[in-house]
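Trainee: model this:
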Amino acid sequence: MDRRKFLKTSALGGSAAAATSLAAPAYAQGKRTLTMVTTWGRGAAGVFDAAAKAGELITQMSDGDLTIDVKAGGELVGPFEVFDAVTAGQADMYHAADYYFLNQSPALAFFTAVPFGMTATEMHNWWYQGNGMKLHHEVGEIFGLKSFLCGNTGSQIGGWFRKEINSPEDFQGLKFRMPGIGGQVLGKLGASVQNIPGAETYQALASGAIDGTEWIGPWADEKAGFFEITKIYYTVAFHEPGAGLSLGVNKEVFDSLTPAQQAMIETAAGYTNVWNLSQYLNNNGAALDRLKASGVQVYDFPDTVWDAFGAATKEVYEEMRQDELFAKIYDDYFASMRASAGWLEQSENAYTAQRNRVMG
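Mentor: Here you go, the predicted model:
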């Protein structure tokens, strides 16, 4: 069946066969090794750590009945081939940013990050207390997956540039690495957008194959060494205000596990989600100070550029909402974001503003 046609016509949340008509599941017996493929270079700060942490926790909680063999991007399949490898049964699970797979479904972007979208706190509110988890599972099941949030980078940076960005026109012809819907927004501004695996980005920037790149944030960017190539660094950005990472498990493999083992995977993913966000938040401030000490100049995009980001984002969303599944999740996602933001603005954000004013 054509995957795109199925995505457009399938009704999520439709009635399933009654559970009472199904035979009792047969669980696989004995010790098992499950292969996790990832989009990350081995040792990539934060992102590979999250994959390794989830694998380690599952192995420990199961007393070794499930051993998770974590593969870096390229060790078994290419970084951007992990989704298809797991849906095809060539690997058991993947760890990645789901927005790398927009060709499979643009709706997957919501489980990583979308322009002018959710912060990490808002994302967690939606996923754990709203409809986010349910929608993630439903999209995953279209492709034979059981999907979980399994990491969050927090707010990502605007990127590294060879020249300052003073106006929207400065993006014309700029060869820039940015995946996801954010890349499509920059394309509207005339950029030549590249979707390059993280492990290949340093060389692409050093060789001049690209003029600039976003990656994650100060700590991961410092580890990647981009400051050795350029000293122009934009921090606050529009495209990934709280980027989630996903663990996608082949649905047949997941269903073959005992309920206890399934709960171990879900629990490991949830723990990793919080652990990974804390890892980034704990390391970013000191890393930014070190970058500045090394001569990196930190810039903010001017308001005219922010306005152009916003106008281009609205144009992209209008086009993408032609996809029925994307539109459905878009409406739920932004309704949840507005509800969370309204309370946070009156509580936590108001408090931190006063704390900073009073305490300095």
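
Trainee: hey, let's count contacts and neighbours off CA atoms from now on
Mentor: Will do.

Trainee: for the longest helix along the chain, packing partners?
Mentor: When every helix of the chain is counted residue by residue (DSSP state H), the longest turns out to be helix 259-293. Helices and strands touching helix 259-293, by 3 or more C-alpha pairs under 8 Å, 6 or more residues apart in numbering; DSSP states H and E, are helix 47-61, strand 145-152, helix 218-224.

Trainee: before we compare anything, build this one as well:
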Amino acid sequence: MKRREFLKGATVGGAGAVVAAAAASFPAPAIAQTMPEIKWRLASSFPKSLDTIYGAAEVMAKYVSEATDGKFQIRVFAGGELVPALQVLDAVQAGTVEMGHSVSYYYVGKDPTFAFAAAVPFGLNARQQNAWMYEGGGMPLLREFFDGYNVVNMPCGNTGVQMGGWFRKEVKTVADMQGLKFRIGGLAGRVISKLGVVPQQIAGGDIYPSLEKGTIDAAEWVGPYDDEKLGFSKVAPFYYYPGWWEGGPNVDAFINKQQFESLPKHYQTILQMACDHANIAMQARYDVVNTQAMKRLIGSGTQIRPFSKEIMEASYKAAHELYDELAATNPKWKKIYEQWKPFRDDQVSWFRVAEFNYDAFMGAMFARK
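Mentor: Just a heads-up that it's a prediction; the model follows:
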């Protein structure tokens, strides 16, 4: 071998060895070190058949996985698969599952203050609820409250204003409500009990058989799309509106506090952003699918009815009587209510100027067609 070729080969080989040795001495990129593989289980309160409300958790999980290149995976389980549908909060609090997807007013039996994270009767619509949560001071107050249950909460869906429910017979007056066994969730049950209604809290998957058998006289769930899927029109002909107890209910992601705090900071941010997207996506989908579902229900014989002014005003009065009672006896309720109520009143004052008038005019124009 010629000396020049030998030296050339030796130089390249030596350089390669040096480069290889140097590369081995460098640490792995920081991003790789902070991308641990994590697998969580999420317990939902909803059946898989309700693809929009159940599906919001799947949307969130999909975005988390894609944003972390599959390193952070959240597997979604339907209501009853891991824990009973109405015990999701308990399972997250105890660490039985890392995460849940539920509606906080299911847990008002523990403390009525839970209702603020979802919906309070005659409260905020969906836009106003998001305004309060994200910009109006609601999230810090709720985070402090949920901390007492070892849970971090994040908005992860909104249905928009709901329907008032399915009734086996017409209800025109407050007297017609007396003794009515009504499946209704959250704080609204305590409100309408002041009107003589007997509230029943039943998970979504169990409503139809109860209504069919006459165990209950009426039931509310969400709106046309989900209600059609659950078949309520087959056993109750009268469909009332509006669901004054759910003007804009948030569906929450519940996260075990220790599990959340153990995540890398950028995983925490990704999870929050994925929940935010699911929050928007759920309502957008409901606004699309409810329109066609309502047409189908009416076409198949469903009779749409508004709650009478008498029932609405009596319910409004009963709701605010309850709120004052709670403020006098429950410090946690009082702390949030004293901030929430003036925010709601200001929102209504503003919306009366533009939003409500615009909606009323458009409704009037539509009615002329």
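
Trainee: give the aligned range of the longest helix of structure 1 in structure 2.
Mentor: Residues 265-299 of structure 2 are where helix 259-293 of structure 1 aligns, with TM-score structural alignment as the criterion.

Trainee: average offset between that stretch and structure 1?
Mentor: Between stretch 265-299 of structure 2 and the corresponding residues of structure 1, superposition yields a mean separation of 0.8 Å, by mean C-alpha distance after the TM-score superposition for structure 1.

Trainee: report the buried residues of that stretch.
Mentor: Buried positions in stretch 265-299 of structure 2, judged by neighbour count with 16 or more other C-alpha atoms under 10 Å: 267, 270-284, 286, 289-290, 293-294, 297.

Trainee: any idea how far His73 of structure 1 is from Gly55 of structure 1?
Mentor: Check again: residue 73 of structure 1 is Gly, not His. As judged by C-alpha to C-alpha, to the nearest Å, Gly73 of structure 1 and Gly55 of structure 1 stand 15 Å apart.

Trainee: helix or strand for the equivalent of Glu321 of structure 2 over in structure 1, which one?
Mentor: Residue mapping for Glu321 of structure 2 onto structure 1 gives Glu315, with TM-score structural alignment as the criterion. Glu315 of structure 1 is located in helix 303-320, with elements delineated by DSSP states H and E.

Trainee: quick one: that helix to structure 2 mean distance?
Mentor: On superposition with structure 2, the average gap between helix 303-320 of structure 1 and its aligned counterparts reaches 1.5 Å (mean C-alpha distance after the TM-score superposition for structure 1).

Trainee: in structure 2, what residues pair with the next helix or strand after that helix?
Mentor: Proceeding N to C from helix 303-320 of structure 1, the next assigned helix or strand is helix 324-346, under DSSP H and E. Following TM-score structural alignment, the partner segment of helix 324-346 of structure 1 in structure 2 covers residues 331-353.

Trainee: same thing with stretch 152-166 of structure 1?
Mentor: On structure 2, the counterpart of stretch 152-166 of structure 1 by TM-score structural alignment is residues 158-172.

Trainee: quick one: end-to-end distance for the matching stretch.
Mentor: Using C-alpha to C-alpha, the end-to-end distance of stretch 158-172 of structure 2 comes out at 29 Å.

Trainee: now it: buried residues?
Mentor: By neighbour count with 16+ other C-alpha under 10 Å, stretch 158-172 of structure 2 contains the buried residues 158-168, 170-171.

Trainee: stretch 95-107 of structure 1 too?
Mentor: By neighbour count, and taking 16+ other C-alpha under 10 Å as the criterion, the buried residues in stretch 95-107 of structure 1 are His95, Ala96, Ala97, Asp98, Tyr99, Tyr100, Phe101, Gln104, Ser105, Pro106, Ala107.
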